[in-house]
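> just coords:
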């Protein structure tokens, strides 16, 4: 290839993979200046992320007809498989892996992986990734919401059973439901109510509204990494511990992504339902995971190590699933 062709090829790669490079840039920017985008920082990253999520769900409300939403709720095989992946397959993987890894892993970090496997799915990125990949968005919305509500009760029970803990405090169910309603149901309902007025506008500018999903995901990655770095991700832990947590999180995600894809195809799901199964069944929530950890392990001396696996898993799942979503979206 001639030297003149290299800049053109580089521009073509950047144009095609701008989203992936944007993810890496968000991580780098958050690592260099975490205080800017952290919760309560100058940019108020937590507020921006919530606003972005609300806008995305509002646009989903504009784009989803009531008939398709009802159809998504009725896709019970998808819901059953996703919830089994979240609350049965993940804990089973830990039961199989614990005897192998607990001997050479710090006790706090091992407890963190146990906790990771008991967490519910995340709402925002599950739905955003499903929409980006052109999957079954109504089923993703229903599944992500159901997982979050079930996790309020199931996560403490699973942690107690898997790690033989006791005395964990209950979660505030009312506050969790209000948070879900504020970030998900209210914008979605507003979009549904305004659909007769704004549906034609939404269809006309669908190209740009689809891009908004990607920008919101970049914002979520940036703010999540800002909070993690500002809380001492790179400062308080040795490289060996960080590498172990990162490798373990990546391996867990790889296993579940492969297993969820295989199961979805094995039972004969459509591509749209497969996308929903893969993205909703493999995700774990950081937004609910950290508050839950403070309730369950607030007095534990290794609380920093306990939350480390979910911090890494959250970032890796966004990066990997964003690439997968782009690949799914490129299909005919």
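Thanks, I have it. Since the model is a prediction, treat every value here as computed from it, not as a measurement.

> every contact and neighbour count from this point should use C-alpha atoms.
OK.

> chain center to the host helix or strand of residue 248, what's the gap?
In this assignment (DSSP states H and E), residue 248 forms part of helix 239-266. Here helix 239-266 shows a centroid-to-chain-centroid distance of 14 Å under the convention CA atoms, centre = their mean, to the nearest Å.

> show me what that helix is packed against.
helix 271-282, helix 303-329 (3 or more CA pairs under 8 Å, 6 or more residues apart in numbering; DSSP states H and E).

> contacts for stretch 91-106?
110, 113, 114, 117, 118, 158, 162 (CA atoms under 8 Å, 6 or more residues apart in numbering).

> next one: the first one from residue 235, what distance?
Spelled out, that is residue 110. As judged by CA to CA, to the nearest Å, residue 110 and residue 235 stand 20 Å apart.

> between the two, point out the one with more neighbours.
Comparing residue 110 with residue 235 by other CA atoms under 10 Å, the one with more neighbours is residue 110, at 22 against 10.

> quick check: which element contains residue 98?
helix 90-101.

> got the angle between that helix and helix 271-282?
If you take axes from the mean of the first three to the mean of the last three CA atoms, to 10 degrees, helix 90-101 sits at 50 degrees to helix 271-282.

> how about helix 90-101, which residues are buried there?
Judged by neighbour count (16 or more other CA atoms under 10 Å), helix 90-101 contains these buried residues: 90, 91, 94, 98.

> now that helix: how far from the chain's centre is it?
Centre-to-centre, helix 90-101 and its host chain are 22 Å apart (CA atoms, centre = their mean).

> could you grab the helix/strand/coil label for residue 39?
coil (DSSP: H, G, I helix; E, B strand; the rest coil).

> which strand or helix spans the closest residue to it other than its chain neighbours?
Distance criterion CA to CA, 6 or more residues apart in numbering; nearest residue to residue 39, sequence neighbours excluded, is residue 46 at 4.9 Å. Assigned by DSSP H and E, residue 46 falls within helix 45-63.

> what's the helix or strand just after that helix in contact with?
Per DSSP H and E, the first helix or strand lying C-terminal to helix 45-63 is helix 66-73. By CA under 8 Å, 6+ apart, the residues outside helix 66-73 that reach it are 136, 137, 138, 139, 140, 142, 192.

> before we go on, here's another structure to hold up against the first:
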């Protein structure tokens, strides 16, 4: 019985549930929120430094060369998701109000996450180098593609807005630490490989910090209290269904396209995620202040659901890989 329980609820999933509970009861706000945000960014930078120190230049280049995989991820993010968002129009007004539907459509237009997509790929023993390229490419192109899609598909109060800070943040927080790790790989690469548990701790620790930060922000900003319980439940069901459809679509595409296991994992996680960090500042530009809270609610809810669901999937895939003897070698690309 205990083994069966452990197979379903491993330590990471229990830590994830505890993190959500702590964020709900003791959310970080004010100066504490700034400290938590800095800690999360530092953990992510450390994670990418360790990735750089661990991956050989050949493995990193292999990730860059996988254009077929990257195109599948981009097609899921900027084509499949928008089509599903447009199809959700049938839910108005029986299930969603117009403002909430706008929020659902908007979440379908934002780019993929970077940090959690790559961390989940690593936990699941996927191809980390390919995930780094796919997720980063999605965010860089999203700086242009998301505003264009919003203008084409939605009625907003904003004009096309291209914000170069997204590219700057990716360079400073992800690319630079990875590059430094690559440069120091000859000196510390062997040490990192021998202490693989360190990478595992940073993998999971960065995810827990991101989850705590996201849930805390929702509590502090009063997002959960901006609608009544019935609307909250409806939006949660729609967000869950949307995620389930995309997870099924990416899994099916990986099988039909005969992707290697590591590449299929990249498509699964990088293709199914949506970035709250990119979506929030864009929403403030495009939508009136009176409705921006409701418009952001679906993305907030989707973001929380995707973290919990994808963490569960990644953890189980990682356990299966370890049981099969693939271990960390599968994540090298």
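That came through, no problem. All of these numbers come straight from a predicted model, not from anything done at the bench.

> now compute the TM-score of the two chains, please.
Remark: TM-score between the superposed chains equals 0.92 [TM-score structural alignment, normalised by the length of the first structure]; 321 aligned residues with a CA RMSD of 1.9 Å.

> name the SS class of the most centrally placed residue in the second structure, please.
Among the residues of the second structure, the one closest to the centroid is residue 113, at 3.6 Å (CA atoms, centre = their mean). With three-state DSSP as the basis, residue 113 of the second structure sits in coil.

> hmm, back to that, I'd like the contacts of stretch 91-106 of the first structure as CSV, with distance to residue 264 of the first structure appended.
Below are those laid out as CSV (distance: CA to CA, whole Å):
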residue, distance to residue 264 of the first structure
110, 30
113, 25
114, 25
117, 20
118, 22
158, 25
162, 27
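
> so which of these is the most crowded?
residue 118 (28 neighbours).

> that residue maps to what in the second structure?
Matched by TM-score structural alignment, residue 118 of the first structure corresponds to residue 109 in the second structure.

> my guess is its match contacts residue 150. True?
Yes. Using CA atoms under 8 Å, residue 109 of the second structure makes contact with residue 150 at a distance of 7.0 Å.

> check the gap between the residue nearest to the centre of the second structure and residue 77 of the second structure for me.
10 Å.

> residue 26 of the second structure now?
Taking CA to CA, one finds residue 26 of the second structure at 34 Å from residue 77 of the second structure.

> out of the two, which sits in the busier spot?
Counting neighbours by other CA under 10 Å for residue 26 of the second structure and for residue 77 shows that residue 77 has the greater number, 24 against 14.

> need the counterpart of the more buried one in the first structure.
Per TM-score structural alignment, residue 77 of the second structure is aligned with residue 86.

> superposed on the first structure, where does stretch 129-144 of the second structure end up, distance-wise?
By mean CA distance after the TM-score superposition for the first structure, the fitted stretch 129-144 of the second structure averages 0.7 Å away from its aligned residues in the first structure.

> residues contacting residue 189 of the second structure?
Taking CA under 8 Å, 6+ apart, one finds 53, 54 in contact with residue 189 of the second structure.

> now which residue in the first structure aligns to it?
Looks like residue 189 of the second structure aligns to residue 199 there (TM-score structural alignment).

> what does residue 152 of the second structure correspond to in the first structure?
Checking TM-score structural alignment: residue 152 of the second structure goes with residue 161.

> what sits against whatever residue of the second structure lines up with residue 230 of the first structure?
Here residue 230 of the first structure is matched to residue 220 in the second structure, going by TM-score structural alignment. By CA under 8 Å, 6+ apart, the residues touching residue 220 of the second structure are 27, 28, 29.

> any quick ChimeraX command for the buried ones out of those residues?
Buried members of the contacts of residue 220 of the second structure, defined by 16+ other CA under 10 Å, are picked up in ChimeraX with:
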select :27,28,29
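
> after the helix holding residue 98 of the first structure, which helix or strand is next?
helix 107-118.

> what separation do you get for the aligned residue in the second structure for the residue nearest to residue 39 of the first structure and residue 214 of the second structure?
Aligned by TM-score structural alignment, residue 46 of the first structure pairs with residue 37 of the second structure. Distance, residue 37 of the second structure to residue 214 of the second structure, by CA to CA: 10 Å.

> the more surrounded of these two?
Neighbours of residue 37 of the second structure and residue 214, each counted by other CA under 10 Å, are more numerous for residue 214; the result is 22 against 18.

> how about the more buried one, nearest residue that isn't a chain neighbour?
Using CA to CA, 6+ apart, the closest residue to residue 214 of the second structure is residue 304 (7.3 Å).

> what does that neighbour align to in the first structure?
Match for residue 304 of the second structure (TM-score structural alignment): residue 315.

> compute the number of surrounding residues for that match.
22.

> that one contacts residue 223, doesn't it?
No. When contacts are counted by CA under 8 Å, residue 315 of the first structure is not listed as touching residue 223 (10.7 Å).

> give the equivalent position in the first structure for residue 283 of the second structure.
Superposed on the first structure with TM-score structural alignment, residue 283 of the second structure falls opposite residue 293.

> its match is in what secondary structure piece?
Using DSSP H and E, residue 293 of the first structure falls within helix 289-297.

> how about residue 145 of the first structure?
Applying DSSP H and E, one finds residue 145 of the first structure within helix 137-163.

> many thanks, I have nothing further to ask.
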